[in-house]
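> I'll drop the sequence and a predicted model, then ask my questions.
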Amino acid sequence: MYPQIVIDINKYKQNIKYLVDRCTNRGVKVWIVTKSFCAYPDIVSHLVDCGIDGLADSRIQNLKKMKDIRVKKILLRIPMIDEAEDVVLWSDYSLNSEIDTIRALGEKAKKIGKRHRVIIMLDMGDLREGVWPDDIDDFIKEVLKVDGVEIKGFGTNLTCYGGVIPDENNLGRLTSIAQDMANKYSLDIEYISGGNSSSYYLLEDGRLPNGINNLRLGEVAILGRETAFGKKIDSLSDDTFILKAEIVEIKKKPSVPIGNIGMDAFGNKPHYEDRGIIKRAIVAIGRQDINPEGLTPLDKNIDILGASSDHTILDVTRSNINYKVGDVVEFKLDYGSLLKAMTSEYVNKVVI
């Protein structure tokens, strides 16, 4: 059934094994991020033998899916107090930046006879989550008063909100702060987590600061590119996940709508390039399931013209393929489009 995402599990595993090998040689442990494919069980079950140190996700619901998989599980999104009990039940580690939340985690952990491991997040300038470095000393003092939790590391997140590039300066400062806190308070630090796929270029360039011993890798493993500069990694596949959508209409029509142009279904006023009469194909998938701007047709002679909630419109005029209704068009996806497609219940998932 279409539309569908086809996951080549062998290519994906090869990507992960390459990354794990490169990282291990530099003393860095890898957490594979599963949120982009919603921890889909038929994918996750294949990953444990790839040498990874853990599986990381932003949603407790996804961590629950992995309860029977014997590997460390990490909650990436800083927890809600409301979900504290589930956090200690379903994750081995969680990333934290709020003392009230850590107190809630400690309380729930004590009730079930556990000690929950926390990674303290530092904001190194990207202005998403994290304790501001000037406040970290006081923050650690408060955490150490909480029963039921133990500090197992420090981490940061870069590029996801502010677009700040990881470099020797901000990650070097992270390691310095982590080591200072560990020494001052006799902390048993397991991880200094240097970020996500945007930090991977530093490892490839031999510039990852000493002390960084963990990376949380998602996009680079799936799409084969680091995310600081969008550079393709030559040894990695970029077609591990492929979207397939069926043509439901194909006709020659004008390239510019006829009539007064108002807002589209999403409140935007569209603009159109006049290409004359073109051969237009409609595939049965739309913005409810993907970001059309994040799709790249495997047929390089297809142009994506736009999309509504349920339809994506293609210009197939230049294609050497004589497309007809019922044919299937294949696309590579960027991270945002993959995330939407894997989350959508209307897109079938096929693991090969």
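Cool, got the structure. Numbers count the residues shown, from 1 in each chain.
> From now on I want contacts and neighbour counts done on CA atoms only, so please keep to that.
Will do.
> Spell out the residue ranges of the strands in the stretch 151-300 of the chain.
Remark: strands assigned in the stretch 151-300 of the chain by DSSP state E, counting those that start in this stretch are 191-193, 214-217, 241-254, 277-283, 295-297.
> what's in contact with the first one?
Outside strand 191-193, the residues that touch it by C-alpha atoms under 8 Å, 6 or more residues apart in numbering are 119, 152-156, 175, 178, 211-216.
> Pull out the buried residues from it.
By neighbour count on 16 or more other C-alpha atoms under 10 Å, the buried set for strand 191-193 is 191, 192, 193.
> With the fourth one instead?
For strand 277-283, burial by neighbour count (16+ other C-alpha under 10 Å) applies to 278, 279, 280, 281, 282, 283.
> about what we covered before: would you format the strands of the stretch 151-300 of the chain as CSV with distance to residue 52 included?
CSV is the format used below for the strands of the stretch 151-300 of the chain (distance: least, C-alpha to C-alpha, whole Å):
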stretch, distance to residue 52
strand 191-193, 14
strand 214-217, 10
strand 241-254, 20
strand 277-283, 38
strand 295-297, 29
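> Against which helices or strands is the lengthiest helix in the chain packed?
Taking DSSP state H as the criterion, the chain has its longest helix at helix 168-185. Where contact means 3 or more C-alpha pairs under 8 Å, 6 or more residues apart in numbering; DSSP states H and E, helix 168-185 is packed against strand 149-155.
> who does the strand it packs on touch, helix- and strand-wise?
With contacts defined as 3+ C-alpha pairs under 8 Å, 6+ apart, strand 149-155 has these neighbours: helix 99-111, strand 116-121, helix 168-185, strand 191-193.
> closest to residue 202 out of these?
Among these, the nearest to residue 202 by C-alpha to C-alpha is helix 168-185 (8.2 Å).
> one step back: okay, among the contacts of strand 191-193, which ones form the most distant pair?
178 and 216 (17.6 Å).
> rewinding a little: of the buried residues of strand 277-283, which is the nearest to residue 222?
Lowest distance from residue 222 to the buried residues of strand 277-283 (C-alpha to C-alpha) belongs to residue 283, with 24.4 Å.
> take the one below as the second:
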Amino acid sequence: MYMPVLEINLRKLEENARTEKALLASSGIEVMAVNKVFDGCVETAQAVFNGGITVIAESRTYNLKKIRETGCTTCLLRSPCLSEIEDVVRYADISLNSEPVVLRALSHEAQRQGKTHQVLLMVDMGDLREGIWFSEYQRILETITLIADLPALELYGLGTNFNCYGTVLPTVKNGEDFLALAARLEADSGIPVRRLSAGNCTSYHLLDKGIWPHGLNHLRIGGLHEFGIEYVDMKYLNEFHHSSKPVDKACSDMYILEAEIIELNSKRPYRLGNWASMPFCKVKPLSIMARADAHCWRLGARMCRRITVCRAMTLSLS
């Protein structure tokens, strides 16, 4: 039976990573490479590592286990579950956190394993992803103090998210608010905050415009080196390998998908007719459940793509 094949040009990926690191370093910004779109592919992680980015992030612990063989520093790009603390400490050097109960569990397990685990303390500046809400200053102060006090934990930095769950764009205003919060925390706690991790590749938009708030010195980036695209204005960046095809297709000549076409039709972008209830999406009375449903939708879509597209992968060094 014929299987679809995704071919990835590792040389171009490595060169994009090298370009990205140099571009951000020229503005005093450290970069953490996100590899999750490749689902823990060791070869892509190795290409990015060879390009000079030494910290690589994944959203699954079993993928962190795989990419450790590259020699990179690993980061779990989400808040850990209590049920996976042992694996988080074993396979992740860094993780994103905000909950005291999880921090205490990480501390206990890190002591048991004889390790020091680094924590990126997350603050929600409005996007509604993980983190303590920015106006709850006392909670943030207590949590950063807890990290400093707990044995076997070390503060990696202060982080936030933009244009992720809530599609809130990074701006000069929310960037400067994040800077002010960090400065106040340092003054009140006496704890140095060495990294201000100000989001993902959409935050590069401010740098591209020349309006980056000075002092934000860290980003967690995947799409920039994977596609060479600035995602807010949706344009290709000349320094990167990318495609000359329409930018709204977000494609790149680093990737070739070979597959049999089984149906080819042009259809309207919306459904026609009366709607039945949708699987995986029941109406919940509580807003907290709506977020869980949204994650189910994304997970379901990701699983479908993996089943139908990513059965095989060819890695090209050309």
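Happy to help now that I have it. It should be emphasised that the depicted structure is a prediction, and the values quoted were computed from it without experimental measurement.
> before we move on, the earlier item: would you format the helices and strands packed on strand 149-155 of the first structure as JSON lines with distance to residue 202 of the first structure included?
Shown next, in JSON lines, are these (distance: least, C-alpha to C-alpha, whole Å):
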{"stretch": "helix 99-111", "distance to residue 202 of the first structure": "32"}
{"stretch": "strand 116-121", "distance to residue 202 of the first structure": "20"}
{"stretch": "helix 168-185", "distance to residue 202 of the first structure": "8"}
{"stretch": "strand 191-193", "distance to residue 202 of the first structure": "13"}
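> Kindly state which of the ones you listed is positioned closest to residue 63 of the first structure.
Nearest of those to residue 63 of the first structure, taken as C-alpha to C-alpha: strand 116-121 at 15.3 Å.
> Which positions in stretch 193-209 of the second structure come out as buried?
Within stretch 193-209 of the second structure, the residues scored as buried using 16+ other C-alpha under 10 Å are 195, 196, 197, 198, 199, 200, 201, 202, 203, 204, 205, 206.
> again, but for stretch 81-99 of the second structure
Neighbour counts over stretch 81-99 of the second structure (16+ other C-alpha under 10 Å) mark 85-86, 88-99 as buried.
> Quick check: the gap between the residue mapped onto residue 257 of the second structure from the first structure and residue 256 of the first structure.
Aligned by TM-score structural alignment, residue 257 of the second structure pairs with residue 243 of the first structure. Noted for residue 243 of the first structure: a distance of 27 Å to residue 256 of the first structure, by C-alpha to C-alpha, to the nearest Å.
> How about residue 146 of the first structure?
64 Å.
> related to what we said a few turns ago, which one of the contacts of strand 191-193 of the first structure sits closest to residue 43 of the first structure?
Of the contacts of strand 191-193 of the first structure, the one sitting nearest to residue 43 of the first structure (C-alpha to C-alpha) turns out to be residue 216, at 17.5 Å.
> Map the closest one across to the second structure for me.
Structural alignment (TM-score structural alignment) places residue 216 of the first structure against residue 220 in the second structure.
> list the contacts for its match?
Residues in contact with residue 220 of the second structure (C-alpha under 8 Å, 6+ apart) are 31, 32, 33, 34, 197, 198, 199, 200, 201.
> Mind putting these into CSV with distance to residue 41 of the second structure?
CSV is the format used below for these (distance: C-alpha to C-alpha, whole Å):
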residue, distance to residue 41 of the second structure
31, 19
32, 16
33, 13
34, 12
197, 25
198, 26
199, 23
200, 20
201, 20
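> From the contact counts, what lies against whichever strand or helix holds residue 23 of the first structure?
Residue 23 of the first structure is part of helix 9-24, with elements assigned from DSSP states H and E. Packing partners of helix 9-24 of the first structure (3+ C-alpha pairs under 8 Å, 6+ apart): strand 29-33, helix 219-223.
> immediately after the longest helix anywhere in the second structure, which helix or strand?
Looking across the second structure with DSSP H, the single longest helix is helix 287-308. Counting by DSSP H and E, the next helix or strand C-terminal to helix 287-308 of the second structure is strand 312-316.
> helices or strands next to that following strand in the packing?
strand 5-9, helix 10-25.
> Repeat the analysis, applying 10 Å as the threshold.
strand 5-9, helix 10-25, strand 255-258 (3 or more C-alpha pairs under 10 Å, 6 or more residues apart in numbering; DSSP states H and E).
> residues contacting residue 68 of the first structure?
Going by C-alpha atoms under 10 Å, 6 or more residues apart in numbering, residue 68 of the first structure touches residue 45.
> On the three-state scheme, the counterpart of it in the second structure is what?
Under the alignment (TM-score structural alignment), residue 68 of the first structure pairs with residue 69 of the second structure. Taking DSSP: H, G, I helix; E, B strand; the rest coil as the rule, one finds residue 69 of the second structure in the helix state.
> just to revisit the earlier point, out of the strands of the stretch 151-300 of the first structure, which comes closest to residue 25 of the first structure?
Between residue 25 of the first structure and the strands of the stretch 151-300 of the first structure, the tightest spacing by C-alpha to C-alpha is seen for strand 214-217, at 12.3 Å.
> By how much does that closest one deviate from the second structure on average?
Taking mean C-alpha distance after the TM-score superposition for the first structure, the mean distance separating strand 214-217 of the first structure from the aligned residues in the second structure is 0.9 Å.
> how far is that strand from where the chain is centred?
11 Å (C-alpha atoms, centre = their mean, to the nearest Å).
> cool, and stretch 213-223 of the second structure?
12 Å.
> what's the first-to-last distance across it?
OK, stretch 213-223 of the second structure end separation, C-alpha to C-alpha: 21 Å.
> Which neighbouring residues are in contact with residue 99 of the first structure, exactly?
Under the criterion of C-alpha under 10 Å, 6+ apart, the neighbours of residue 99 of the first structure are 105, 131, 139, 140, 142, 143, 146.
> Kindly indicate which of the residues you listed lies nearest residue 350 of the first structure.
Nearest to residue 350 of the first structure among the contacts of residue 99 of the first structure, with distances taken as C-alpha to C-alpha, is residue 105, at 37.3 Å.
> ok, how many other residues are close to the closest one?
Residues within reach of residue 105 of the first structure, counting by other C-alpha atoms under 10 Å, total 29.
> Leaving out the residues flanking it, which one is nearest to it?
Sequence neighbours aside, residue 84 is the residue nearest to residue 105 of the first structure in space, at 5.2 Å (criterion: C-alpha to C-alpha, 6 or more residues apart in numbering).
> Much appreciated, bye for now.
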